[in-house]
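In: Could you work out the structure for the sequence below:
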Amino acid sequence: MGVMMSQFGVTGRVPRVLYVDSDPLSRRLAECYCLASGWALMTAATGAEAVSLAGEATYSAIACNAVLDDMTGLELGQAIRDRAFANRRTPLFVVTSSAELVNKVQAERIGVREVLEHPISLTRFQDTVRRLNSRTPALVA
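Out: So this is what the prediction gives:
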């Protein structure tokens, strides 16, 4: 699990992102993207770890890989909706090598707002988090 905190803007409040992926390189890329954006980031390597983190803090957006070592990204989304009360309405987005692998009906039912395909550019990551955060703000002091 990695923790990276930084602030921007006059209010000192920044989006907080939870990024879940079993691949350490993907987690590192998310850290670089959040650092470049001035956002707070928590990372998790497993769905179970992510559910625990989602129960401990409120996030502006939660991103997860479609396939984790212990569950799918959609199962993770459902677990967060069922157990992590502070993040029941937090926007979710799924990252995958193929969007065709994600069941769109199930994804919509649990509140997945976007499905992004690898590779994800810095701009695409930033735009997605900003757009989702503007719809459902969950900022940290």
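
In: Could you use CA atoms for every contact and neighbour count after this?
Out: Fine.

In: Helices of the protein, residue ranges please.
Out: Ranges of helices in the chain, per DSSP state H, are 24-37, 47-56, 73-83, 104-110, 122-135.

In: Pull out the buried positions in the shortest one.
Out: Read that as helix 104-110. Ala107, Ile110 (16 or more other CA atoms under 10 Å).

In: packing partners for that helix?
Out: helix 73-83 (3 or more CA pairs under 8 Å, 6 or more residues apart in numbering; DSSP states H and E).

In: Give me the buried positions along the helix it packs on.
Out: For helix 73-83, the neighbour count (16+ other CA under 10 Å) marks Gly73, Leu74, Glu75, Leu76, Gly77, Gln78, Ala79, Ile80, Arg81 as buried.

In: Before we compare anything, build this one as well:
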Amino acid sequence: MSSPSPSANLPKTILVVEDEASLRLVIQITLERLGGWSVLTAASGRDGVSQAQQVHPDAILLDVMMPDMDGLEVLQQLRSQPQTSRIPVILLTAKIMPISREEQTQLGVSGIIAKPFDPLQLSQQVAKFLHW
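Out: Model prediction:
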């Protein structure tokens, strides 16, 4: 009888790429405490791409509107590299920038969460989009 792999008992890891520090902290605390996941954070798109390449998280929560490299550029870079191309991505976007289901499919994202969001519902939304 084989024993489960050591990673089977580890929490899933989510990388949060969000330039706004206070929002990044709220998301991190919410996903750790209510979702039970391990959360890494990146304050910029470039840092997010770099961390995704190094860590290979189970999923990425990605802000669309960032100053240095916006979320769609980050997504394009992630999808163009074999080591990050299959990581599920959920976009965080302001309601003023709606993305249709068709665009969501074209982008290859697992879901879209509108800002502002309810922190108490965030981990449930993430779990639903990722089928966790």
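
In: Now the TM-score, please.
Out: Here the TM-score for the pair of chains, by TM-score structural alignment, normalised by the length of the second structure, is 0.80; 124 aligned residues with a CA RMSD of 2.1 Å.

In: related to what we said a few turns ago, could you redo the buried residues of helix 73-83 of the first structure as TSV and give each row distance to Gly12 of the first structure?
Out: Putting these into TSV (distance: CA to CA, whole Å) gives the following:
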residue	distance to Gly12 of the first structure
Gly73	31
Leu74	33
Glu75	34
Leu76	30
Gly77	29
Gln78	32
Ala79	31
Ile80	27
Arg81	28
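
In: nearest to Val95 of the first structure, of those?
Out: Closest approach between those and Val95 of the first structure, by CA to CA: Gly73, at 8.5 Å.

In: Quick check: nearest residue in space to the residue mapped onto that closest one from the second structure, chain neighbours excluded?
Out: For Gly73 of the first structure, the aligned position in the second structure is Gly71, judged by TM-score structural alignment. Closest residue in space to Gly71 of the second structure, ignoring its immediate chain neighbours: Val64 at 4.0 Å, by CA to CA, 6 or more residues apart in numbering.

In: Out of the buried residues of helix 73-83 of the first structure, which comes closest to Leu92 of the first structure?
Out: Nearest to Leu92 of the first structure among those, with distances taken as CA to CA, is Gly77, at 7.2 Å.

In: Contacts only, for that closest one.
Out: By CA atoms under 8 Å, 6 or more residues apart in numbering, Gly77 of the first structure lies in contact with Leu92, Ile110, Gly111, Val112.
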